[in-house]
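Colleague: Got a predicted structure here, sequence first:
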Amino acid sequence: MNRRDFVAGGLLGATMLGQAIARENNQVAAADTTTQGKIHDFAKVVDLASSLSKESYQSDRLTLSGVFADLDYDHYRGIRFRRDADPLSASNHDFSMDLLPPGQLYQDRVRIYLVDKKQLAKEILFSSEVFDFDSNLFPATSFSLTDEEKNGLGWSGFRLRFPINNDETDDEFVVFQGASYFRAVARDTLYGLSARGLAIKTGDPAGEEFPRFSRFWIYVPATGAHAITVDALLESPSVTGAYRFEIYPGAETLFNVTCQLFPRKTLEKYGIAPLTSMYYFSPTRRYHIDDYRNAVHDSEGLAIHTGREARLWRPLANPEVLQFSAFMDNNPKGFGLIQRARQFNHYQDAEARYEKRPSVWVKPLSAWMQGSVALVEIPTDNEFNDNVITFWQGSTALEQGMTYRFAYQLIWSQRGVRCKNRAQVAASRIGQSVNGKDTYTINIDYRFKHPVSIEALRFSPTASQGEILSTHLLLLDEPATVRASFDYRPVKGELAELQANLVKDGHIVTETWLYRWTN
């Protein structure tokens, strides 16, 4: 939609939504009186989370009925929010919002409030009249709902829009929907990996627990604002939490995140600032995958900036069995899932456009103390499910009845944060060596900022199991790119941790490349 056309209908849209809500006020779930029409600030969310943590968890599942019942993927996508019903359209700013329908995977009630410029919170009650239904998928007779059916329905989330690519188009830049998941984009990127509010027992054989954002408070932006603030209440059987997101969309989309957690139970296995992505294959290792494309992934590597200023690069893998890795640290400077290959030829997928998937960098804004950056890699035989998770795991448990505060940034961009004083890994390639069927050649391409002489570099890769047979360095035709190669003979059936970097005059001048050999 052209922004000029949308703004012209903005006031009408606000009126329409208000009329729809008024018509259904007595037919949908009653408004939440704990915050409705009252002064709101983040302290209220903190108090609410603290209070709820002393009570048992109460789920709030929707009762899907009528047109929202038994939706498959195509039918759910056939329900679209009417842009002329945007709740934010009456104000003089460039932000807009879509409310998202219930159904398919999304069956938990999400309460959504607008906080006006006087700090008054007002709940947006659910109305099916703000949606258009694809006439090719939904017969007109399917829209009739009884009062009881309407009472069982609610929102499943929301998305926000802002003109990040040009001044004429309202680009969606973030969507909050499903448990505590949210996704965002930066300029000239497409949706890819997701973030979450909190991870609990990820990879645990007993099963993972998925906290959910049950309520959101969206602050109406000031005139001409370039940022928007969202508060959220997190709930699960094990924990409650209060979250504040200050979001700045643009060339890089920046989230300032503040959260306070109140464990209902002692949490031994938890993840702060979790990121979730998909990795199927790449030239790093593609095993026996028969595919016309060169690579298929939303993210290609985990980057870590440690508290001691080390720069680590761990190429992602699609293992044969689930793998859990932990990179121990003290007060990390940052970590993230990164997509560095940015040319179409890297993927050759004209539909998915993996070269446009964003990278996300987590930058702590408070002391996170001792712990580890965790990486979970789950086997997959397709590209349709996320199979990579990373997060910060503290070395001590979150104790029941205590309060824990975390502050960090999420930076969504194309290439991720650059290393200031280290050459970055541009690519990794692993394949069987011509020197023997039980030997593998591993190539690591390091891209420097300035031309470099390979005679001044030292390359000494290591392996915890197996044998490094030979090494050599080659200056590629690509500007300031050095290929570091070695042959590796693994021990059959044994895991091995591989490590490599380049050293000049006794100092590491590149990221340290890490890889887990699994077969």
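Modeller: That came in fine, so what should we check first?
Colleague: hey, let's count contacts and neighbours off CA atoms from now on
Modeller: Fine.
Colleague: the strands in the stretch 201-350 of the chain, which residues?
Modeller: Counting by DSSP state E, counting those that start in this stretch, residue ranges of the strands within the stretch 201-350 of the chain are 212-219, 228-235, 239-248, 253-263, 270-277, 279-281, 296-297, 301-305, 311-315, 323-330, 334-338.
Colleague: Same list, those, but as JSON lines with distance to residue 471 please.
Modeller: As requested, the strands of the stretch 201-350 of the chain are exported to JSON lines (distance: least, C-alpha to C-alpha, whole Å):
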{"stretch": "strand 212-219", "distance to residue 471": "50"}
{"stretch": "strand 228-235", "distance to residue 471": "51"}
{"stretch": "strand 239-248", "distance to residue 471": "46"}
{"stretch": "strand 253-263", "distance to residue 471": "41"}
{"stretch": "strand 270-277", "distance to residue 471": "33"}
{"stretch": "strand 279-281", "distance to residue 471": "25"}
{"stretch": "strand 296-297", "distance to residue 471": "29"}
{"stretch": "strand 301-305", "distance to residue 471": "23"}
{"stretch": "strand 311-315", "distance to residue 471": "20"}
{"stretch": "strand 323-330", "distance to residue 471": "26"}
{"stretch": "strand 334-338", "distance to residue 471": "27"}
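Colleague: Residue 476 reaches residue 453, doesn't it?
Modeller: No: judged on C-alpha atoms under 8 Å, residue 476 makes no contact with residue 453 at a distance of 11.5 Å.
Colleague: of the two, who's got more company?
Modeller: In this view residue 476 and residue 453 are compared by other C-alpha atoms under 10 Å, and residue 476 has more residues nearby, 13 against 9.
Colleague: picking that back up, ok, which of the strands of the stretch 201-350 of the chain comes nearest residue 458?
Modeller: For these, proximity to residue 458 was assessed by C-alpha to C-alpha; strand 311-315 is nearest, at 17.5 Å.
Colleague: let's bring in a second one:
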Amino acid sequence: MTLRADRRDILRSALAGGAFFLLPRLAQAQTANPASDGKATPFSFDILKDMARDLAAKPYQPAEIADPAVLDQIDYDAHNQVQFRPEHTLWRDKGSMSPVQPFFPGRYFREPVRIYTLENGAATEWPFALDMFDIPKGNPARKLTHTKGFAGFRVQDAQSGRDWMAFLGASYWRTEGYSGQFGLSVRGLAMDTAIASGPEEFPLFTRFWLEPAENGDLTAYALLESPRATGAYRIASTRKDGVIQEVTATLFLRGDVERLGIAPLTSMFWFGKHNRSVAVDWRPEVHDSDGLEIHTGSGEQIWRPLNDPPRNMANTFAAPSVKGFGLMQRERNFAQYQDDGVFYEKRASAWVEPLGDWGNGSVTLVELRTADETHDNIVACWQPAEAAKAGNRYDLAYRLSWVQDCPVQSQTARFRATRLGAGGVPGQDRQPDVIKVVCDLDNRGLEGFGPADGVEVTVTASAGKPGKGAVFPVVGQTYWRAMFDLDFSMLHAKDDNPIDLRLFVSHQGDAKSETMLLQLFPSQLRHMLANTP
């Protein structure tokens, strides 16, 4: 398959053609699906949980994929030529109900997805049929005659016809967020993401039961299946200043999992202000999200800027009884991106708020090396402290908010931008392997303070030596700036272990900002300094 080089064109047509191939390659895991008889059957969330529990007690049985040779021929271009016929749309012309259209199967979406409609506690299957689609002559999709399911579905606005949510690929889904601009993704479950023993397992949503509401809300029930897990999901979606989803899930493990990722978020980060030197690109920044935000059970707020690391990295942050976490897009100025095709400044942040106490565990951040913007290379999820063993059951509930900013109002200053440059003092000889770290933060909680009022920045480093810092309000602006030098000249030239910085702003021992955790790599720092005029 030939991919178009410009991600702008790809993303413009992604929903229209079901082109979610930007997501990681999916594992070959399916489920057996009985043939539909067209009859309504009783359905409830309890029935779905029983179904998942019963499946977990049996050996995994992958379904036979119908017409595999035909599916292989339905590549990106052929798939994009297939158009759903709008007269077959679910809940079309039903007032404010959100219409639903299915995605056609193809090379990148081979597993059959069964879709059912719900009414008064009864489920009726929406069967796959070729005549629901316009397929050009000569397109290999015309030969797909034995499949029993779709690839996923999209949900539209009743008035505008605009897509506002889509489920496609493994257990992934996306929404338009607060701005009408699709960006990062979420999924039902992550299993063994970026572990040394690999490979990662991608559970699938194999069946959906859809229940619309008169006001345009939609509740999707989903059955999750994979070789080592089954699950029952209820995803209730509403739109108000973004897309807000109440997710309830019951998971059953039929095998051990080294890294079990709950409420996983998936995004893209290539470069921003602090790592501009890693990319040769005309735009100032390219990312769907620029940081991981965590609110711990103890009340600490953590900000971790994202990286495009020199090698794949996984970091864990202890978060017992975590209050929330999310992949956030804090930079909202178009001038910082200059891309009027994909509008990174409009990409939604995704915030996970546990409903109930999740107990002991950590937030895991996975950052994969990337050389461009066409692949999602960031994953954030919550990982239970208890070993994920066969036979374990997990009952979880959380609120997922696709919004402009964190829905929890901060009482302290938050970091808005981080920049790196050559250390030292202008006009004086620059010492080798010394950088300057400059962090801008808003003035929340710092109102009324001035440059002589004793506001300080505290910095600790896992390696290298931080210099004395300074923090002050920026003249003529409404934000503050903290800056300090970091000397890493004592590190061996071949030592590329990450330097972990921890910093916050305080006044007389009282923290006045969130805590920033910044991870830097000596190889990237030396590359930056070598290219400094």
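Modeller: Cool, the structure landed. In this text, all values refer to a predicted model and were calculated from it rather than measured experimentally.
Colleague: that older thread, would you convert the strands of the stretch 201-350 of structure 1 into TSV that also reports mean neighbour count?
Modeller: TSV is the format used below for these (neighbours: other C-alpha atoms under 10 Å):
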stretch	mean neighbour count
strand 212-219	23
strand 228-235	23
strand 239-248	23
strand 253-263	22
strand 270-277	23
strand 279-281	26
strand 296-297	24
strand 301-305	23
strand 311-315	22
strand 323-330	16
strand 334-338	27
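Colleague: between those, which gets nearest to residue 110 of structure 1?
Modeller: Using C-alpha to C-alpha as the criterion, the shortest distance between residue 110 of structure 1 and these is 5.0 Å, found for strand 212-219.
Colleague: so the closest one aligns onto which residues of structure 2?
Modeller: With the alignment judged by TM-score structural alignment, the segment of structure 2 matched to strand 212-219 of structure 1 spans residues 204-211.
Colleague: swap in stretch 496-504 of structure 1?
Modeller: Applying TM-score structural alignment, one finds that stretch 496-504 of structure 1 aligns to the residue range 499-507 of structure 2.
Colleague: Measure how far that stretch is from the centre of its chain, please.
Modeller: On the basis of C-alpha atoms, centre = their mean, to the nearest Å, the separation between the geometric centre of stretch 499-507 of structure 2 and that of its chain is 26 Å.
Colleague: One more: stretch 309-327 of structure 1?
Modeller: Using C-alpha atoms, centre = their mean, the distance between the centre of stretch 309-327 of structure 1 and that of its chain works out at 18 Å.
Colleague: Leaving out sequence neighbours, find the closest residue to residue 256 of structure 2.
Modeller: In space, and not counting its chain neighbours, residue 256 of structure 2 is closest to residue 389: 4.3 Å by C-alpha to C-alpha, 6 or more residues apart in numbering.
Colleague: Quick one: neighbours of that neighbour, just the number.
Modeller: Count around residue 389 of structure 2 with other C-alpha under 10 Å applied: 16.
Colleague: From residue 392 of structure 1, how far off is the counterpart of it in structure 1?
Modeller: The criterion is TM-score structural alignment: under it, residue 389 of structure 2 has residue 399 as its aligned partner in structure 1. Noted for residue 399 of structure 1: a distance of 17 Å to residue 392 of structure 1, by C-alpha to C-alpha, to the nearest Å.
Colleague: measure residue 53 of structure 2 to residue 62 of structure 2 for me?
Modeller: Distance check for residue 53 of structure 2 against residue 62 of structure 2: by C-alpha to C-alpha, it reads 17 Å.
Colleague: quick one, which of these two is more surrounded?
Modeller: Comparing residue 53 of structure 2 with residue 62 by neighbour count (other C-alpha under 10 Å), the higher total belongs to residue 53, at 22 against 16.
Colleague: The match of stretch 496-504 of structure 1 vs structure 1, average distance?
Modeller: Stretch 499-507 of structure 2 differs from its equivalent in structure 1 by a mean of 1.0 Å after superposition (mean C-alpha distance after the TM-score superposition for structure 1).
Colleague: Quick one, which of the strands of the stretch 201-350 of structure 1 gets closest to residue 150 of structure 1.
Modeller: Using C-alpha to C-alpha and comparing the strands of the stretch 201-350 of structure 1, the one that lies nearest residue 150 of structure 1 is strand 212-219, at 19.0 Å.
Colleague: returning to what we had before: pretty sure the residue nearest to residue 256 of structure 2 contacts residue 251?
Modeller: No: in this structure residue 389 of structure 2 lies outside contact range of residue 251 using C-alpha under 8 Å: 11.9 Å.
Colleague: Mind listing what's buried along stretch 178-190 of structure 2?
Modeller: The neighbour-count check on stretch 178-190 of structure 2 (16 or more other C-alpha atoms under 10 Å) flags 178, 179, 181, 182, 183, 184, 185, 186, 187, 188, 189, 190 as buried.
Colleague: Would you tell me which helix is longest in structure 1?
Modeller: Under DSSP state H, the helix in structure 1 containing the largest number of residues is helix 10-24.
Colleague: right, and the helix or strand after that helix?
Modeller: Taking DSSP states H and E as the definition, the helix or strand that follows helix 10-24 of structure 1 towards the C-terminus is helix 42-52.
Colleague: what range in structure 2 matches that following helix?
Modeller: Aligned by TM-score structural alignment, helix 42-52 of structure 1 corresponds to residues 45-55 of structure 2.
Colleague: repeat for stretch 323-341 of structure 1
Modeller: When structure 2 is aligned by TM-score structural alignment, the counterpart of stretch 323-341 of structure 1 is residues 313-331.
Colleague: what sits up against the matching stretch?
Modeller: For stretch 313-331 of structure 2, contacts defined as C-alpha atoms under 8 Å, 6 or more residues apart in numbering pick out 194, 265, 267, 288-297, 345, 347-354, 357-368, 380, 404-406, 416-417.
Colleague: Just the buried residues of the residues you listed.
Modeller: 194, 265, 267, 288-297, 345, 347-354, 358, 361-368, 380, 404-406, 416-417.
Colleague: how about stretch 18-26 of structure 1: buried residues?
Modeller: The neighbour-count check on stretch 18-26 of structure 1 (16+ other C-alpha under 10 Å) flags 18, 20, 21, 24, 25 as buried.
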